[in-house]
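Q: Predicted coordinates and the sequence they were generated for:
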Amino acid sequence: MTTLMTVLGIVVFVLGLLFSIAWHELGHLTWAKVFGIRVPQYMVGFGPTIWSRKKGETEYGVKAVPLGGYIRMIGMFPPGPDGRIAARSTSPWRSMIEDAREQSFEEVKPGDETRLFYTRRPWQRIIIMFFGPFMNLILAVALFLVVLMGFGISTATPTISTVAKCVAPVGSTEDRTGACTAKSQVTPAAQAGVRPGDTVVSFNGDPISSYAQLQSDIRDSAKKTVTIVVRRGGQDVTLPPVKIVENKVAKLDSNGDPTDQTVSAGFLGITPVSEIRTLGLTASFNRMGDMTVNGFKSIVALPSKIPALWGAAFEGQKRSADSPVGVVGVARVGGDVFAMHAPASARIATMLSLLAGLNLSLFLLNMLPLLPLDGGHIAGALWEWLRRSVAKLTRRPDPGPFDVAKLMPVAYVVAGVFLCFTVLVMIADVVNPVRLG
């Protein structure tokens, strides 16, 4: 049964991925047609075509490898200075440029002269290229709102689930097993008499309304003597003063979630009760804002994670929880989601969160101002807009369209780097995957 649910989870994720890709390309396609550009192809996936059907002037289809998609617009790049494709050169860089230029014109037919992509105004080209990633952002927001406002998320509360018996650095044997030795130091919580089921209502005079607040107060109180008030059996009980110890604990990210890094901070020795709680609209957007910031930081930090990723893939090193994960890895996590022992609502919510995070990542990644990403074409259109605006203000001749084809050597380098990184992540996902906790 577990195997069946794992396979079902992978299938559901792949279908969600295909829909996300199709949704992205629909954003490009819609606005390309609005602005009168001829689009010969709309394809989901790469490689051999599995299914296709021509409707009007566009062929719609699905290809074998679900790792992306594309729409083919005619005239993506302007012709050479002489109005045609330049002759071949012995320079490999020049060949790359002219190959790209030739490909963008190979499907141009008589009467298409006014339907070429490069002939559209810069703001129109920006809209066409932006709406692909923007569709992913729309889908991410919709899915996150369903999860946060409909299903809810696990939220730690100031109510105590368990009380640790001894102080142990995070990740240590004592921490993992809960076993204490004769030399172990008793936790402040145990010394003060905190019990499972108690709800902390005051910590050293500070009224407690959330576990995040309590956790912050505890961490800031290392080596201080504090007084704790708990609600027990419907009554407030003031516990004996106790000294908070300093211990090695997990470092928290901006959402308050633990990371693989550690810091020295105050330690009480309690585990909170977690409840599923829905968020309001404002709180949901605030949380999504934090996710977007963290997602951007993760993309910026990708180069710094390559050594650890290499170690996890080829040297048997431990794969960190925040390690980059590719399509194979996320699909495996999708399988784990459906196979985990949890209510159906929790599994559905987790899968929706997974797909929402994927779409948010697609938006952020595609907005990078690098060819062949959508952000690279947007940057080219913005530069052309700026050049033409400056020329108009200074009464200089119109410089004409910016030749994005000249950046194709850079695009090939970027594509090569992305390909190598994708292969590295795929190998790590196969031999040393990130598993769902």
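A: Happy to help now that I have it.

Q: Please make it C-alpha for all contacts and neighbour counts, starting now.
A: Noted.

Q: Skipping adjacent residues, who's closest to the residue positioned nearest the centre of the chain in space?
A: Centroid-nearest residue in the chain: Ser361, 3.4 Å away (criterion: Cα atoms, centre = their mean). Spatially, and ignoring its direct neighbours in sequence, Ser361 is nearest to Gly295 (6.7 Å; Cα to Cα, 6 or more residues apart in numbering).

Q: Give me the secondary structure label for the one you found.
A: Using DSSP: H, G, I helix; E, B strand; the rest coil, the structure places Gly295 in helix.

Q: how close does it get to Ile270?
A: 30 Å (Cα to Cα, to the nearest Å).

Q: Who has more neighbours out of those two?
A: The neighbour comparison of Gly295 against Ile270 (other Cα atoms under 10 Å) goes to Ile270, with 22 against 17.

Q: mind listing what the more buried one touches?
A: 160-164, 189 (Cα atoms under 8 Å, 6 or more residues apart in numbering).

Q: So which of the residues you listed are in strands?
A: 160-163 (DSSP state E).

Q: isn't Pro372 right next to Ala411, touching?
A: Yes - counting by Cα atoms under 8 Å, Pro372 does reach Ala411; the two are 5.2 Å apart.

Q: So what's the residue count around Gly47?
A: 12.

Q: Over to stretch 266-285 now: how far is its first residue from its last?
A: Stretch 266-285 has its terminal residues 31 Å apart, counting by Cα to Cα.

Q: If you count neighbours, what's buried in it?
A: Neighbour counts over stretch 266-285 (16 or more other Cα atoms under 10 Å) mark 266-274, 278-279, 284-285 as buried.

Q: Which single one of those is nearest to Arg115?
A: Within the buried residues of stretch 266-285, proximity to Arg115 (Cα to Cα) peaks at Phe285, which comes in at 39.8 Å.

Q: need the contact list for Phe267.
A: 188, 218-219, 222, 244-247, 249.

Q: Give me the buried entries from these.
A: Buried, going by 16+ other Cα under 10 Å: 188, 218-219, 222, 244-247, 249, out of the contacts of Phe267.

Q: could I get those as CSV with distance to Thr181?
A: Formatted as CSV, those follow (distance: Cα to Cα, whole Å):
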residue, distance to Thr181
Pro188, 17
Ile218, 25
Arg219, 25
Ala222, 23
Ile244, 20
Val245, 18
Glu246, 19
Asn247, 17
Val249, 20
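
Q: structure B:
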Amino acid sequence: MTVLFYALGVLLMVLGIGASIALHEIGHLVPAKAFGVRCSQYMVGFGKTLWSRRVGETEYGLKAIPLGGYVRMLGMFPPKAERHMDAAARSGRLTAMIDEARNESLAEIGPGEQHRAFYRLPTWQKITVMLGGPVMNLVIATVIFAFFIPLYGATTFVDGARVSTVSECVRPVSSDPAAQAAPCTAADRPSPAATAGLQPGDEFVSIAGQPVTSPADVGALVRTRADQPVPVEVLRDGRRVEVTLTPIANEVPQVDGRGRPVLDASGRAVMTTAGFIGTSTERPTQRYDSLADVPAFVWSLTERTGRVVITLPQRLVDVWNAAFGPAERDVEGPMSVVGVGRVAGEVASLDQVEDGRGGQIQVTWVDKAAQLWVMIAGLNIALFVFNLIPLLPLDGGHVAGALWEGLKRGFARVFDRPDPGYVDVARALPLTYAVSLVLIGMSLLLIYADLVKPIRL
């Protein structure tokens, strides 16, 4: 039965992703048609066509590989500008490839259809068409959370570091666990945190004058200051409290630049001697419970997703190190559709979860359905943010081209210069193909990592 539920969870997630992609493309299709652009195809998926039907001038269909979709619009590439003619005659294979793609696009424009070409749209209409897809994903996520948050509430992490526990005395972290947990005695040295009066629930504001934005900052600022008095400012019950503590040199796990333990080839933590104050820290959380909280929650989730996208190169390096080494996967790192499906299967097949006090809580079908809906909403936030990257073939690349075109034309009008014409996005095709190869490589790496070392939520 567990296997059946697992498969059902995967199937439901596949359907949710497919529906999100289909609605994303609707977000492009509707404004394009409204602005008069002829759309010959609306397809969900890539590869071989499994089913299609023509309605009016548009063919609607499903393809074999459900990893995306597209709307085929008339005249995506403008004619070649006169100033590029001579350069093209002296160029080689890349220009021939660009010209071939441009000519294929222009060949679709029939007699009397020039006014229905996408490239002829005003700048604001081009931006509206290309942003329609990502905005649709944002709307989907917002609608889901508008139902979910008033019923269940939601919690998200915020910047900062909160004290979760305070050690009363100092013992090497590598000592025997039983000895580590034993009550402190008069022979034990009090921890700097206990001596300074730090308490669970205190939120670090600054250490040694440096702001604290994450638990990793606490370790980074304390470890290098063994035996040095350090001013610390914390937030306690809404008021700021200043203390001074002196970190003690102690044996602690070595961490990387993001505050995660460094592991050796056997998977054990590498130990080092560094400053120690005797606290464990966690990220503070923000609670959302009402419909009025939905915009703030969606913004928070979008901002966190944006940070992941901005740091994607480093995160992919982390994924590589985890897939081919002893490092662990970051639970806030990127996942492939395989990883998402795997998590969905685990959610659907889960019967009980720990309650944090050593007991178990029964997981109902309502709980599972809610969690799957939240995952779909999170994926739509990811689609929204990722598609805003200003690189072709992503929607953000088309938006960037339209903005550049509008900027050039506005500059020409202000300074009474000739109209510079349309931005020839076809000339960016080599970059488009390069970005596509990078995206394919990224997808293959994430799929492999999700198979050999999946993220456990």
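A: Received the coordinates, thanks. Values in this document were obtained by computation on a predicted structure and should not be read as measured data.

Q: What is the nearest of the contacts of Phe267 of the first structure to Val14 of the first structure?
A: Distances from Val14 of the first structure to those, taken by Cα to Cα, are shortest for Val249, at 37.2 Å.

Q: And the helix or strand where Leu15 of the second structure lies against the first structure, how far off on average?
A: Secondary structure assigned from DSSP states H and E places Leu15 of the second structure in helix 2-34. For helix 2-34 of the second structure, the mean deviation from the first structure after alignment is 0.5 Å (mean Cα distance after the TM-score superposition for the first structure).

Q: rewinding a little: check the buried residues of stretch 266-285 of the first structure against Ala87 of the first structure and report the nearest one.
A: Nearest member of those to Ala87 of the first structure, counting by Cα to Cα, is Phe285, at 53.4 Å.

Q: And the closest one, what's its match in the second structure?
A: Matched across to the second structure, Phe285 of the first structure falls on Pro295, judged by TM-score structural alignment.

Q: For that match, which residues are in contact?
A: Thr142.

Q: same deal with the one 3 residues further on?
A: In this structure, Val298 of the second structure makes contact with 141-142, 145, judged by Cα under 8 Å, 6+ apart.

Q: Out of the residues you listed, which are shared with the first structure?
A: Of these, the ones still in contact in the first structure (both residues aligned by TM-score structural alignment, their matches' Cα atoms under 8 Å) are 142, 145.

Q: Restricted to strands, list the contacts of Val298 of the second structure.
A: Short answer: the contacts of Val298 of the second structure have none in strands (DSSP E).

Q: now the contacts of Val298 of the second structure: which count as buried?
A: Buried, going by 16+ other Cα under 10 Å: 141-142, 145, out of the contacts of Val298 of the second structure.

Q: quick one: which of these is nearest to Leu106 of the second structure?
A: Ala141 (36.9 Å).

Q: Against Leu379 of the second structure, how distant is the closest one?
A: 8 Å.

Q: Lys408 of the second structure too?
A: 36 Å.

Q: The two: which is more packed in?
A: Leu379 (21 against 16).

Q: Looking at the first structure, name the residue matched to that one.
A: Match for Leu379 of the second structure (TM-score structural alignment): Leu358.

Q: And Phe324 of the second structure, by the same measure?
A: With TM-score structural alignment defining the correspondence, Phe324 of the second structure maps onto Phe314 in the first structure.

Q: And its match, how far from Ala428 of the first structure?
A: 8 Å.

Q: Which residue of those two possesses the greater neighbour count?
A: Set Phe314 of the first structure next to Ala428 and count neighbours by other Cα under 10 Å: Ala428 wins out with 26 against 13.

Q: Not counting residues beside it along the chain, what's closest to that one?
A: Ala313 (4.3 Å).

Q: Now for the one you found: which residues touch it?
A: Ala313 of the first structure touches 424-425, 427-429, 431-432, counting by Cα under 8 Å, 6+ apart.

Q: go again using 7 Å as the cut-off
A: Contacts for Ala313 of the first structure were tallied using Cα atoms under 7 Å, 6 or more residues apart in numbering; they are 427-428, 431-432.

Q: how about the strands of the stretch 1-150 of the second structure, start to end?
A: Under the criterion DSSP state E, counting those that start in this stretch, the stretch 1-150 of the second structure contains strands at 39-55, 58-73.

Q: Of those strands, which is nearest Asp176 of the second structure?
A: strand 58-73 (49.6 Å).

Q: isn't there a helix covering the match of Leu379 of the second structure?
A: Yes - assessed with three-state DSSP, Leu358 of the first structure lies in a helix.

Q: What are the boundaries of the helices in the second structure?
A: Taking DSSP state H as the test, the helices found in the second structure are 2-34, 85-90, 93-107, 123-152, 177-181, 192-196, 215-223, 294-310, 312-323, 337-349, 365-386, 395-414, 429-452.

Q: closest one to Arg258 of the second structure among those helices?
A: helix 215-223 (6.1 Å).

Q: ok, back up a step: redo the buried residues of stretch 266-285 of the first structure as CSV? Include distance to Ser154 of the first structure.
A: CSV is the format used below for those (distance: Cα to Cα, whole Å):
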residue, distance to Ser154 of the first structure
Gly266, 24
Phe267, 23
Leu268, 22
Gly269, 21
Ile270, 17
Thr271, 14
Pro272, 11
Val273, 10
Ser274, 6
Thr278, 9
Leu279, 11
Ser284, 14
Phe285, 17
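
Q: ok, of those residues, which one's closest to Pro110 of the first structure?
A: Nearest to Pro110 of the first structure out of those is Phe285 (Cα to Cα; 49.6 Å).

Q: picking that back up, what's the spacing between the residue nearest to the centre of the first structure and Gly47 of the first structure?
A: Distance from Ser361 of the first structure to Gly47 of the first structure, by Cα to Cα: 23 Å.

Q: Please apply the same query to Glu113 of the first structure.
A: 30 Å.

Q: cool, Ala222 of the first structure as well?
A: 59 Å.

Q: Hmm, Pro258 and Lys251 of the first structure touching each other?
A: Yes - between Lys251 of the first structure and Pro258 there is a contact at 5.7 Å, judged by Cα atoms under 7 Å.

Q: picking up where we left off before, most packed of the helices of the second structure?
A: helix 337-349 (a mean of 22; mean count of other Cα atoms under 10 Å).
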